[in-house]
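Novice: when you get a sec, could you give me coordinates for this:
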Amino acid sequence: MNPFSKIKKIYSSDELLDIVFHRGSQLPLDVPRRVPPSIKAKKREVTRVKFISDNLVKYLIIMVKKFPNLDEIHPFYRELADVLVGVDRLKEILASLEGSARIIKKIANKKIRDIKFSENPKFAAKARIEAYARISSIIKKLEKRLNFLIEASKKLSRLPSIDTNEFTIVVAGYPNTGKSSFVRAVSSAKPEIAEYPFTTRNIVLGHFSYNNVRCQIIDTPGILDRPMRERNRIELQAITAIRHVANVVVFIIDPSLSCGYPIERQLELLKEIKETFPSLPVINVINKVDLMSSEDLEEVKKKIDKPIEMIAIQDTGVQEAIDTAMKAGKLQGELKYAKEVAL
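Specialist: Have a look, this model is predicted:
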């Protein structure tokens, strides 16, 4: 599901030259005995230049093709790629590798012609050496770009595998409000833990079946758990990426003192989440209701629109929260589809 997960080995310029020239040094250069020495020499030099150039071109093209088409991937992954490495920069570097491959082909073809028309073996060897030097120079000039791709591949391949076609619930709220407990209570199996390379925490991804439809639920620690004013550009763009996959947001509130955040701050964040995801339904859930007196709980409920009461670690109220989220998300999807059809 992560379009970058198939990216494997990206070689540095030195590694690329070492691999290809080492293999070239072991290349069998058998030529029939009856062929004149000058012809033999030319054939050997042509074979060497062709082998080196063809293999370097092959490696460059393979490295380019390991990356998905950045104009065709889902906006969620495109946004994340832009957060991590910069999409425009990545496209520019991949295009430069293709351009370098074409230049290498052109140099090789010219030097092969020079070898074929050389007057003697000495001139043929000189043309081959010149070809090696020019081709190696082009690869070495790619050093910084290849190093960029090496680092980019590491970051992008670590992105969580989220099915962009599944109904998706995104969980928001301050830390320690019970978001992870909610994801675990909902999930039919142990939730997956994956890295978001631009945060210090791990994403928690759970799956469940609702009316025989596979759905996913996501908790993104470090992303939707504090005010927008405290975020840097990268985190804000990560939030934009999440908007592309979310069908509904479940905002979890802990009105007790156990999470360490006063109810006023939590409600401020709830307001910001609604403003950040204006087109998505936001379900308000009060967790840890067992830690409050009925009087205090009633006071909190007056401040929240249609809250659902829950004790996630006891699985109390979890199903109601999911039912409400699924209905709201489905309705929102139907309204969006009807609007698109009308247009």
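Novice: going forward, measure contacts and count neighbours with C-alpha atoms only.
Specialist: OK.
Novice: what segments of the stretch 151-300 of the chain are strands?
Specialist: For the stretch 151-300 of the chain, the strands defined by DSSP state E, counting those that start in this stretch occupy 167-172, 192-195, 202-210, 213-219, 248-253, 282-287.
Novice: which one of those lies nearest to residue 159?
Specialist: Proximity to residue 159 (C-alpha to C-alpha) singles out strand 192-195 among the strands of the stretch 151-300 of the chain, at 6.4 Å.
Novice: tell me the buried residues in the closest one?
Specialist: Neighbour-count burial for strand 192-195, counted by 16 or more other C-alpha atoms under 10 Å, picks out 192, 194, 195.
Novice: returning to that earlier point: any chance of the strands of the stretch 151-300 of the chain in CSV, plus distance to residue 129?
Specialist: Below are those laid out as CSV (distance: least, C-alpha to C-alpha, whole Å):
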stretch, distance to residue 129
strand 167-172, 59
strand 192-195, 47
strand 202-210, 52
strand 213-219, 57
strand 248-253, 63
strand 282-287, 67
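Novice: before we compare anything, build this one as well:
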Amino acid sequence: MKGASTLFQSWRTCSPRIPPGSFLLQTVKYPETCFCRNVQTVSYQIVKGSYIPTSQAVQPKTQTTVKPTPEIDTVGAFQKLPMVMPSVDILASALRKARRVEPTKGIANIARRERNRGAKQLDALMKELAAPLKAYLENFPKRKYLHPYERSLVELTLGDGVYEEVLKKVDALKRKVVVVGKEHASLCAKTLKKREAEESLKEGLEKLEGVFTSDGKAVDELMNIAKSLRAMPVVDLKTPTLCLVGAPNVGKSSLVRELSTGKPEVCNYPFTTRGILMGHIALNFKHFQVTDTPGLLKRSDEDRNNLEKLTLAVLSHLPTAILYVHDLTGECGTSPSDQFVIYKEIKERYSNHLWLDVVSKCDILQGSPVFFITDDNNAEVNAAPEAESYRKMGPAGAIHVSIKTKEGMNELKQRVHDLLLAQMDNLSSDELTSESLHP
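Specialist: Take a look at the predicted model:
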């Protein structure tokens, strides 16, 4: 009542005075005063005649996090591959750690303690075997997320589908280990006697060991794959690269030894280069890359072997300048006429690359006349004036060099230097264009 009286007095003080006997209607505004508490309401929904309260709280919208797409504009994924342990070592380490697992303290009953120990050891063995397999599956990238150049290396080096097939085997082994481990750990936990628990533990250990021994070859295959891929040369996409191309045994590897730090095998038989060999050049405190590629033969892409496809992959997916090597002596095993056909095809296909032609073994050309072997099936090409000039002197503007007498090597090194500087300018302009398009 005291609060009501105070409220009434404040109303009388704030209200305006109306003279007695006046019938004038006036609109009087009073201060809005509210003394009621906030009313909490609960809504209900009727379900089969019963009232079930429903929450009025507005649930925050869950933001779907979009996983960023792995970048495929860089190379170097092979150097990040994890070290894979042999399956025998993984199994021995897991068994050793599992046998050291003790039962939970405080269990007085012998049967219960043995049952607890067996279940924990089987669970530990299962986890120790599955953990490295899970790590391998997470750290080996999917082929679709690799750079196109590395994607081609995987296919051409290992074989089509081999990489994915081995990863599937490892994943199947992990799943099998988890299923068998959980199954036998559950069986051991349900035993009633000490002897039953010991027998269940022994059976589970043997089963897990047998599964990993029989299917552990997939881990060894993955280990060999990791070794092969890590041995691939690292290519820096931002460093100017010179790629030596030509028919087999024309002297590409010898030129790489002269121009760079690379030391490829040099023998007098075709396809000496069994992969991509990398060297480096340091000129005026600037570093460049040089790659030696397998030789190309005169045939269609469908008939090319993996070594030839590897060369085409380098030219297709890497920003390289091309140093095309020609051998007109007839000693390389590919006639000048066939080399001319290969040269015209590659020149037309990769016309957007910076280009430099080199005729090797010029000391032999000057020493004695060479009897050229022509291809009768390609009479139109052989009769062309350009082909006739090619068989005698090579392409127009080609540098004639000799590794044996060092003839033309100084000019070649200078021209290579100029070519790589031009390639550096191209890479810089491409990078600026990319940054402007994707700030």
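Novice: TM between them?
Specialist: Once superposed, the chains reach a TM-score of 0.76 (TM-score structural alignment, normalised by the length of the first structure), with 331 aligned residues with a C-alpha RMSD of 3.9 Å.
Novice: quick one: closest of the strands of the stretch 151-300 of the first structure to residue 323 of the first structure.
Specialist: Comparing the strands of the stretch 151-300 of the first structure by C-alpha to C-alpha, strand 202-210 comes nearest, at 8.9 Å.
Novice: flag every buried residue along that closest one.
Specialist: 202, 203, 204, 205, 206, 207, 208.
Novice: so what would you say the end-to-end distance of stretch 180-195 of the first structure is?
Specialist: 15 Å (C-alpha to C-alpha, to the nearest Å).
Novice: distance of the counterpart of residue 286 of the first structure in the second structure from residue 323 of the second structure?
Specialist: The equivalent of residue 286 of the first structure in the second structure is residue 359 (alignment by TM-score structural alignment). From residue 359 of the second structure across to residue 323 of the second structure, the span is 10 Å (C-alpha to C-alpha).
Novice: number of residues surrounding residue 121 of the second structure?
Specialist: 24 (other C-alpha atoms under 10 Å).
Novice: counterpart of it in the first structure?
Specialist: Residue 121 of the second structure maps onto residue 48 in the first structure, by TM-score structural alignment.
Novice: cool, residue 342 of the second structure as well?
Specialist: By TM-score structural alignment, residue 342 of the second structure lines up with residue 269.
Novice: quick one: neighbours of the match of residue 286 of the first structure, just the number.
Specialist: 23.
Novice: picking up where we left off before, distance to residue 106 of the first structure for the buried residues of strand 192-195 of the first structure - can I get that in a markdown table?
Specialist: Converted to a markdown table, those look like this (distance: C-alpha to C-alpha, whole Å):
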| residue | distance to residue 106 of the first structure |
| --- | --- |
| 192 | 49 |
| 194 | 45 |
| 195 | 43 |
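Novice: which among these gets closest to residue 158 of the first structure?
Specialist: For these, the nearest to residue 158 of the first structure is residue 195 (6.3 Å; C-alpha to C-alpha).
Novice: any idea how far residue 73 of the first structure is from that closest one?
Specialist: Distance from residue 195 of the first structure to residue 73 of the first structure, by C-alpha to C-alpha: 20 Å.
Novice: what does residue 99 of the first structure give?
Specialist: For residue 99 of the first structure, the distance to residue 73 of the first structure - C-alpha to C-alpha - is 23 Å.
Novice: what of residue 102 of the first structure?
Specialist: Where residue 73 of the first structure is concerned, residue 102 of the first structure sits at a distance of 26 Å (C-alpha to C-alpha).
Novice: go on, residue 202 of the first structure?
Specialist: Taking C-alpha to C-alpha as the measure, residue 202 of the first structure falls 23 Å from residue 73 of the first structure.
Novice: try residue 207 of the first structure
Specialist: Taken as C-alpha to C-alpha, the span from residue 207 of the first structure to residue 73 of the first structure is 23 Å.
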